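pasting a predicted model and its sequence here:
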Amino acid sequence: MKYTGSCHCGDIAFEVEGELDSVTTCNCSICQRKGAMMWFVPRVALELKTPESAMATYTFNKHNIQHRFCPRCGIHPFGEAQTPDGNAMAAINVRCLDEVDLDALSVQAFDGRSI
C-alpha cells in the first residue's frame, strides 16, 4: 500500500510504500523525546516529494542515523541509516502519515537506552 506523509507545515512531503502492520517505539534519548512510532522500510520505498534541501539533519552518538527534520516546524518525519550489512533503510515516523489508525498497529518496544 502507498502512504503519503509530511511534516506539520508541509515543507517536507513524501510517499512510502509497503505493508504497515507493526511499528517500533524506542526509549533512547532522542526517540523518547520525539515520541516517534517508527516503521522500518527499505530506503527505495521512500519517495521524497520535496527537495532534500528542504530538510535539516541531526546525528548524534555514533552518527550512523540521519534524523531528518523540518527546519521550519521542527517535526521529524523520518530517519535514514544503513543496516550492518549495508542496506539503506528508512525509519518512517508513522505519526506523520496521513490516514493511519495508530491504534490498529502492533507496537513493539525497543530498548535503545541500553545500547
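Received it, and whenever you're ready, just let me know what you need. Numbering: from 1, shown residues only.

hey, let's count contacts and neighbours off CA atoms from now on
Fine.

ok, which stretches of the protein are strands?
Ranges of strands in the chain, per DSSP state E, are 2-6, 13-17, 22-26, 38-42, 46-48, 56-58, 66-69, 78-82, 88-93, 106-110.

in TSV, list those strands along with mean neighbour count and distance to residue 99.
Converted to TSV, the strands of the chain look like this (neighbours: other Cα atoms under 10 Å; distance: least, Cα to Cα, whole Å):
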stretch	mean neighbour count	distance to residue 99
strand 2-6	19	8
strand 13-17	18	13
strand 22-26	18	15
strand 38-42	20	15
strand 46-48	16	17
strand 56-58	14	25
strand 66-69	20	21
strand 78-82	19	17
strand 88-93	22	13
strand 106-110	12	16
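
put this next to the previous one:
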Amino acid sequence: MQHTGSCHCGAVRLTLPATPETATSCNCSLCRRVGGPWVYFEWGTVTIDAAPDAMQAYVQGDKTLRTMRCRHCGCVTHWEPISAEPGGKHGVHLGNFDPALIASVRIRRFDGAETWKFLEE
C-alpha cells in the first residue's frame, strides 16, 4: 500500500512505496533539531513530486547525504544520498504524513549523537 504526504504548503509531495514497519527517532545534532521520525526505503523507490526550485538542500558532516526541505514553508521532507548507489537508502521524514500512519508504526530510538546504536532491541 502506498502512502502520500507533503510538506505544510504542499509544494513537495512524497509517496512511500509501502507501509513502513518501523521508524527511527534519532538524537544526532541534526535530527534532534528537525525532528522525525524517519523511515527508510531503497533509493529510487520513494516518489518526490516538486517543482525544481521548490526544494533546498543542506549538506553537513561527511558530505554523503543532503537533507532536503521545502523552500517555501521550510518543512524538512527527506534526505538522499549525494552519490546514489545501488542498494542505497533514502530517508523520509514521517511527520509529513497522516498522523494515523505515524501512530501505526513502531518507533525505534537511535543514539546518533554518541554510540551509533539503537537504545533498545
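Right, received. Where do you want to start? Everything quoted here is computed from the prediction, not taken from an experiment.

returning to that earlier point: now the strands of structure 1 in a markdown table, with distance to residue 100 of structure 1?
Listed next are the strands of structure 1 as a markdown table, based on distance: least, Cα to Cα, whole Å:
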| stretch | distance to residue 100 of structure 1 |
| --- | --- |
| strand 2-6 | 9 |
| strand 13-17 | 13 |
| strand 22-26 | 12 |
| strand 38-42 | 12 |
| strand 46-48 | 17 |
| strand 56-58 | 25 |
| strand 66-69 | 20 |
| strand 78-82 | 16 |
| strand 88-93 | 11 |
| strand 106-110 | 13 |
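
nearest to residue 32 of structure 1, out of these?
strand 22-26 (6.4 Å; Cα to Cα).

other SSEs contacting the closest one?
On a contact count with 3 or more Cα pairs under 8 Å, 6 or more residues apart in numbering; DSSP states H and E, strand 22-26 of structure 1 meets strand 38-42, strand 106-110.

need those in a markdown table (columns: distance to residue 3 of structure 1).
Listed next are those as a markdown table, based on distance: least, Cα to Cα, whole Å:
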| stretch | distance to residue 3 of structure 1 |
| --- | --- |
| strand 38-42 | 12 |
| strand 106-110 | 18 |
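
looking at these, which is nearest to residue 50 of structure 1?
Closest of these to residue 50 of structure 1 is strand 38-42, at 19.0 Å (criterion: Cα to Cα).

what about the closest one, how far off from structure 2?
Taken over the aligned residues, the distance from strand 38-42 of structure 1 to structure 2 averages 0.5 Å (mean Cα distance after the TM-score superposition for structure 1).

right, I'll call it a day here.
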